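Asks: with the sequence up front, the predicted model follows.
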Amino acid sequence: MQITGAKALVTGANRGLGKAFVEALVARGAHTVYATGRRPELIDTPGVIPLHLDITDAASIDAAASRVGELDILINNAGISTHSPLLGDNLDNVRREFDTHFWGTLNVTRAFAPRLAGGAILNVISALSWYVYGPGSNGYAAAKAAEWSLTNGVRIELAGQQTQVTALALAIADTDMMAAYDIPKLPPADIVAMALDGLEAGKLEVIGDPVTANVKAALAGDPATFYADVQAALFGQTA
């Protein structure tokens, strides 16, 4: 998939990874870049077309699809984190996670898929698609696991029209979502460069950082060992 001359759309483009994506697409010579968000007035990247898109609202998706027309690259980046456990007093925030990461991603993909023949989709998933580290990550992790499965399923369903479907998996980027964590973080521009390089190379999965690589490698082992290590790191105790 060549970015130069392409027509691209990025969800959640007003900050963080989304903003880095639209900046990189412009720098790489994309012909048209739609930078979308619930508040497009906050999008200030030069050379892009701001566009309202709330991925949890069907009417908003339909309006954006009507406005955009043909498309070469769709980047499903929009996301939230509500820090919700699965067994808490209220499931509303868990539903918000799924409405955004699963249903939102799926509905945007369904709206644009027919016009992406020969093009590409990049979905931003997470290391938390494959593990959890504590109760406050559980709602997000469950929704991201569903988005990972969605990505693999859509790839199969769109193979007949030669649409490339790539997953970007990462753990720790220097974005608002990770602002409360006092740990080393990768600059969004570095992760986005890696993701777009992978997209242009035809890769189906891009691993964004060493943490994610280690998590994925651990999936081949005994989950009892893996989660004992996680529990010890978090709570200073073994299972």
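Replies: Here it is on my side, so go on.
Asks: all contacts plus neighbour counts: C-alpha atoms, from now on.
Replies: Fine.
Asks: what sits up against the longest helix belonging to the chain?
Replies: Secondary structure of the chain per DSSP state H: the longest helix is helix 138-157. With CA atoms under 8 Å, 6 or more residues apart in numbering as the test, helix 138-157 has contacts from 81-86, 93-94, 97-98, 101-102, 105-106, 123, 125-126, 128-132, 163-167.
Asks: mind checking which of the residues you listed land in strands?
Replies: 123, 164, 165, 166, 167 (DSSP state E).
Asks: pull the most distant pair out of the residues you listed.
Replies: Greatest spatial distance among these (CA to CA): 123 and 164, at 11.0 Å.
Asks: how about the nearest residue to residue 219, chain neighbours excluded?
Replies: Spatial nearest neighbour of residue 219, excluding adjacent residues (CA to CA, 6 or more residues apart in numbering): residue 130 at 7.7 Å.
Asks: that neighbour contacts residue 217, doesn't it?
Replies: No: assessed by CA atoms under 8 Å, residue 130 is found out of contact with residue 217, at 10.3 Å.
Asks: which one of these two has more residues nearby?
Replies: Shown here are residue 130 and residue 217; by other CA atoms under 10 Å, residue 130 has more neighbours (18 against 10).
Asks: OK, contacts around that one?
Replies: Residue 130 is in contact with 141, 145, 215, 216, 219, counting by CA under 8 Å, 6+ apart.
Asks: recalculate using a threshold of 10 Å.
Replies: 141, 142, 144, 145, 148, 169, 212, 215, 216, 218, 219 (CA atoms under 10 Å, 6 or more residues apart in numbering).
Asks: okay, now the one to match up with it:
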Amino acid sequence: MKLENSVVLVTGATGGLGQEFVRQALERGAAKVYAGARRDHDWSDPRVVPLQLDVADPAAIETAAAAAGDLTVLINNAGISGARSLLTGDMTEIRATYETNVFGPLALVRAFAPTLAANGGGAVVDIHSVLSWIATPGAYSSSKAAFWGLTNTLRLELAAQGTQVLGAHFGYVDTPMTAHLPEGTDKSAPEDIAGRVLDALEADEKEVFADALTESVHAGLTGLTTGVFA
């Protein structure tokens, strides 16, 4: 899926990685980028169209779908870290994590699938994590694992209408979301991750392992499962 002359929606567009997706999509020739976010941001490029969008709000998703009838690429980038424990964390916070990280992206794909089909098929990019495959305490890793499974199923269901579905995996990125991590934690630059993800999109890939950590973890998991189903 080439980005030249495409129309892109980036959710979580005002975050560190989201802003990179917006910037680099424009650099690669996107005709328009809808910048979906809960808060305002001063976009200097007239090709950027701000959309007030909380991905956990069905009404906001419906409004976005009505406004962006020319969409060809949906980037499900919005996400939250969520409760620190599934056992003792507040259930409202745990549910909110799943609403943002799993059900919100699903609702967006459902809302925009007819639009993508009408506009030639297009593409969906789902932003996962290396923690899709590694369990950690709290709601985040389990929500990303669920999102990864959802992406794999949607890829099958959207194939008939010619929609590319790309799952993107990577470790920590140097954004405000990871600012609380201990000093010395290995973090990738947002521009590097966004670039690798968009390279994979334009190469018609199904998955991208966008940093060395994720490549290593995936290779290890692949080695563990080799021959299991033989």
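Replies: Ah, there it is. Everything numeric in this text was worked out from a predicted model, so none of it was measured.
Asks: state the distance from the residue nearest to the spatial centre of structure 2 to residue 43 of structure 2.
Replies: When structure 2 is reduced to its mean C-alpha position, the nearest residue by CA atoms, centre = their mean turns out to be residue 127, at 2.7 Å. As judged by CA to CA, to the nearest Å, residue 127 of structure 2 and residue 43 of structure 2 stand 23 Å apart.
Asks: you'd agree residue 67 of structure 2 is up against residue 53?
Replies: No: in this structure residue 67 of structure 2 lies outside contact range of residue 53 using CA atoms under 10 Å: 11.4 Å.
Asks: the more surrounded of those two?
Replies: Between residue 67 of structure 2 and residue 53, residue 53 has the larger neighbour count (other CA under 10 Å), namely 23 against 12.
Asks: right, and the more buried one touches residue 76 too?
Replies: No: at 11.9 Å, residue 53 of structure 2 and residue 76 do not qualify as touching, with contact defined as CA under 10 Å.
Asks: please enumerate the shared neighbours of the two.
Replies: Shared contacts of residue 53 of structure 2 and residue 76 (CA under 10 Å, 6+ apart): 11, 12, 13, 36.
Asks: among those residues, name the buried ones.
Replies: 11, 12, 13, 36 (16 or more other CA atoms under 10 Å).
Asks: from those, pick the one nearest residue 201 of structure 2.
Replies: Minimum distance to residue 201 of structure 2 across these is 16.5 Å, recorded for residue 11 (CA to CA).
Asks: which strand or helix spans the nearest residue to that closest one once chain neighbours are set aside?
Replies: Nearest non-adjacent residue to residue 11 of structure 2, counting by CA to CA, 6+ apart: residue 36, 4.6 Å away. Assigned by DSSP states H and E, residue 36 of structure 2 belongs to strand 32-37.
Asks: in strands only, show me the buried ones among the shared contacts of residue 53 and residue 76 of structure 2.
Replies: The strands, defined by DSSP E, take in 11, 36 from those.
Asks: the residue nearest to residue 11 of structure 2 is in contact with residue 63, isn't it?
Replies: No: using CA under 10 Å, residue 36 of structure 2 is not in contact with residue 63; the gap is 11.4 Å.
Asks: identify the contacts common to those two.
Replies: Joint contacts of residue 36 of structure 2 and residue 63 (CA under 10 Å, 6+ apart) are 51, 52, 53.
Asks: tell me who's in contact with the equivalent of residue 209 of structure 1 over in structure 2.
Replies: In structure 2, residue 209 of structure 1 lines up with residue 211, judged by TM-score structural alignment. Counting by CA under 10 Å, 6+ apart, residue 211 of structure 2 touches 130, 169, 170, 171, 172, 173, 187, 188, 192, 193, 196.
Asks: of these, closest to residue 118 of structure 2?
Replies: Nearest member of those to residue 118 of structure 2, counting by CA to CA, is residue 196, at 27.7 Å.
Asks: how many residues are close by that closest one?
Replies: 16.
Asks: so it, which state does it fall into?
Replies: Secondary structure state of residue 196 of structure 2, per DSSP: H, G, I helix; E, B strand; the rest coil, is helix.
Asks: that one corresponds to which position in structure 1?
Replies: Match for residue 196 of structure 2 (TM-score structural alignment): residue 194.
Asks: just to check, its match is in contact with residue 187?
Replies: No: with contact defined as CA under 10 Å, residue 194 of structure 1 and residue 187 do not form a contacting pair (11.3 Å).
Asks: buried set for the host helix or strand of residue 17 of structure 2?
Replies: Here residue 17 of structure 2, judged by DSSP H and E, is contained in helix 16-27. For helix 16-27 of structure 2, burial by neighbour count (16+ other CA under 10 Å) applies to 16, 17, 18, 19, 20, 21, 22, 23, 24, 25, 26.
Asks: for stretch 96-114 of structure 2, buried residues please.
Replies: 96-109, 111-113.
Asks: since that was my last question, I'll sign off now.
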